[in-house]
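In: what follows is a predicted structure for the sequence shown.
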Amino acid sequence: MSELGDFLRTRRARIQPAEAGLAEYGRRRVPGLRREEVAQLAGVSVDYYIRLEQGRGKHASDAVLDAVARALRLNDSERTHLYALARPAGSGGTPARPAGNAGVYIGALRDGARLVLDAITAPAFVLGRRMDVIAWNAMGDKVSGFSTVSPAECNQARYLFLNPAAPEFYPEWDTVAEETVSFLRRDAGLHPGDPKLAALVAELSDHNPVFRRLWASHPVREKTHGRKIIQHPRAGRLQLGYETLALPGDPDLLLVVYTAPADSATAGALAELAAEVGVGVVPA
């Protein structure tokens, strides 16, 4: 089945007929809504919806995709993902967003963005395609230790699912794992057919059953801000907020900045780490 079909199937499986105002009838072999029920809720023919779920609806209109999104109760991130899967690059449809720079690799950061990153006194780093960490500032390295691994290993998904130290470093590992898979699913929708991403997914699926299960469930969620707990080997437990900002002109590059309230224990711990690398006071 196509990526689009897998995604739609997992989304209809999570909705019970009663929740959608439909009467239950007959024996259900699979959980959630039947395809004909989604078609009914979206106001399209059953045959058309089946073709869409089979990946044969490349010219679906905005109205149809929006109707399917409403029927399946997709959030904003899932709706964007639906558009990206239904209109892959080169299909002639309007993509969900510009494809961006598909050739971003470790260290590929323009000089101006590099100066901005270095000027930030809080821990910060830049995520590229496939969750590659392509650049970081002094505090970002002090907190996450990016410089201690080779460029090929400097990938957050690979660290999270393949490094045995990851569950200790991230006490809320399960939450971070789902967020990570959601990010990769979003990347896969925006860049279909990416061989490097396919290789990464295959590697993680082969070596980690949790990743394999999460990937099959098609989580899609854009995390522009939130919280993250890190058990630092020297500074102890860091309760951090984070903000994620797309770099202008480089939609595939995300600047991630960790923050902590000025009067918190985490801010104090970060200040001690900052003193070791000669960085000024870490802002709240």
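Out: That came through fine.
In: for the rest of this, base every contact and every neighbour count on C-alpha atoms.
Out: Will do.
In: relative to the whole chain's centre, how far out is the lengthiest strand in the chain?
Out: Longest strand in the chain, counting residues (DSSP state E): strand 236-247. With C-alpha atoms, centre = their mean, to the nearest Å as the basis, strand 236-247 stands 15 Å off its chain's centre.
In: pasting the second one now:
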Amino acid sequence: MERNRFLGEFLRARREATPVEQAGLARVGHRRTPGLRREEVAVLAGISTDYYSRLEQGRERNPSDQVLGALARVMCLDAEAVEYLHALAHPLPKGCRVVEHREQAAPTLLRVLRGWTRTPGFIIDRWMNMLATNRLADALYAGLECNDNLIRLVFLNPEAVHFYADWEKTAYLKAAHIRTVAAMGPQDPLLSQLVEELAEHSEEFRRLQTQRDLRPRTTDTKRFRHRLAGELAFEYDFYTARSAPGQQLVLMQVEPGSTSELGLATLWALADPDANVIRLAQTPEPVPPAEAEAVTAAVTAAVSGLSDRG
């Protein structure tokens, strides 16, 4: 099965990336394997080498939670990687998957985004569709074709090579994300459509899809070349909510006193002062400011009236 291959590839990648010292072993002599050997993982996890080899080769379909927990401990996986490991081993049945064309941003994440006003922030779904953006994120991505989906932006917009100062790294991470989503939901029709579109129009995407790394990093630094704000470097942080599986809140920060902080001031100047603080995907045109003020006044009066009666 396809998911067994993804599980095996993930285990192999993490095994080779785990230093022997981190696993509590001494490094003795020359080692052909970059990280741990299969037999070392098996011993430390309390399973047979043959059983672990079958896992990596995709021939073992039903590892128990106890085995997965032992492997996660040996490979020092963080909480997100552990969750991903379990999802690879025990995905939802095909009939349990409900895929909508466009999700709505989770209220929990929206509440945080509404308070994030000094630097760009946005909410994406598992396919990296933009679900909600604040003013500065709007200003950062304004004018770029395909900016409603970050993966399509990277691979299908020729301007992306200039916009992303580290385009190769960005493209690699986006392709890794695609493989991650594919591993967790191989029957996802929207993912299939996205992959087909990318494979048809992007040679770089086809090349990167042959790589076997699956999990992109959850923290990152990205550098942009904005046509008006110049060079910008942002530290990214990603947050999730249990109420919205697959959605991520992305918050960006600049180093105080850096040239990026000066560029951020330019983004502030470019941001539309009359735009909503949060722009949601596929919403009607923004309400004119005068009308918005009238609605706000009416709501305030109504709330005040309820308070008086209380």
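Out: Everything's here; your move. Since the model is a prediction, treat every value here as computed from it, not as a measurement.
In: and the TM-score between them?
Out: Once the chains are laid over each other, their TM-score by TM-score structural alignment, normalised by the length of structure 1 reads 0.72; 267 aligned residues with a C-alpha RMSD of 4.1 Å.
In: what does the longest strand of structure 1 contact?
Out: Contacts to strand 236-247 of structure 1, defined as C-alpha atoms under 8 Å, 6 or more residues apart in numbering, come from residues 113, 223-232, 252-260, 266, 269.
In: just the buried ones from these, in PyMOL syntax?
Out: In PyMOL syntax, the buried subset of these is picked out as below (16 or more other C-alpha atoms under 10 Å):
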select buried, resi 228+229+230+231+232+252+253+254+255+256+257+258+259+260+266+269
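In: among the contacts of strand 236-247 of structure 1, which are in strands?
Out: Counting by DSSP E, the contacts of strand 236-247 of structure 1 place 225-232, 252-259 in strands.
In: what's the spacing between the corresponding residue of structure 2 for residue 123 of structure 1 and residue 161 of structure 2?
Out: The alignment partner of residue 123 of structure 1 in structure 2, by TM-score structural alignment, is residue 120. According to C-alpha to C-alpha, to the nearest Å, residue 120 of structure 2 and residue 161 of structure 2 sit 21 Å apart.
In: quick check: end-to-end length of stretch 230-241 of structure 1?
Out: End residues of stretch 230-241 of structure 1 are separated by 11 Å (C-alpha to C-alpha).
In: which residues in structure 2 form strands?
Out: Ranges of strands within structure 2 are 121-124, 130-134, 219-226, 230-239, 248-253, 278-280, based on DSSP E.
In: mind listing what's buried in the fourth one?
Out: Taking 16+ other C-alpha under 10 Å as the neighbour-count basis, strand 230-239 of structure 2 is seen to contain the buried residues 230, 231, 232, 233, 234, 236, 237.
In: so who does the match of residue 123 of structure 1 touch?
Out: Taking C-alpha under 8 Å, 6+ apart as the contact definition, residue 120 of structure 2 lies against 133, 134, 135, 136, 137, 138, 140, 251, 252, 253.
In: okay, now the fifth one: neighbour count?
Out: Applying the criterion other C-alpha atoms under 10 Å, we find 21 residues in the vicinity of residue 137 of structure 2.
In: aligned to it, what sits in structure 1?
Out: With TM-score structural alignment as the criterion, residue 137 of structure 2 lines up with residue 140 in structure 1.
In: please tell me how far its match sits from residue 124 of structure 1.
Out: Per C-alpha to C-alpha, residue 140 of structure 1 is found 5 Å from residue 124 of structure 1.
In: so can I have JSON lines of the buried residues of strand 230-239 of structure 2 showing distance to residue 190 of structure 2?
Out: Listed next are those as JSON lines, based on distance: C-alpha to C-alpha, whole Å:
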{"residue": "230", "distance to residue 190 of structure 2": "35"}
{"residue": "231", "distance to residue 190 of structure 2": "34"}
{"residue": "232", "distance to residue 190 of structure 2": "32"}
{"residue": "233", "distance to residue 190 of structure 2": "32"}
{"residue": "234", "distance to residue 190 of structure 2": "30"}
{"residue": "236", "distance to residue 190 of structure 2": "26"}
{"residue": "237", "distance to residue 190 of structure 2": "26"}
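In: of the residues you listed, closest to residue 60 of structure 2?
Out: Closest to residue 60 of structure 2 out of these is residue 237 (35.3 Å), distances taken as C-alpha to C-alpha.
In: just to revisit the earlier point, could the contacts of residue 120 of structure 2 go into TSV alongside distance to residue 197 of structure 2?
Out: As requested, those are exported to TSV (distance: C-alpha to C-alpha, whole Å):
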residue	distance to residue 197 of structure 2
133	25
134	28
135	30
136	29
137	25
138	25
140	25
251	28
252	29
253	32
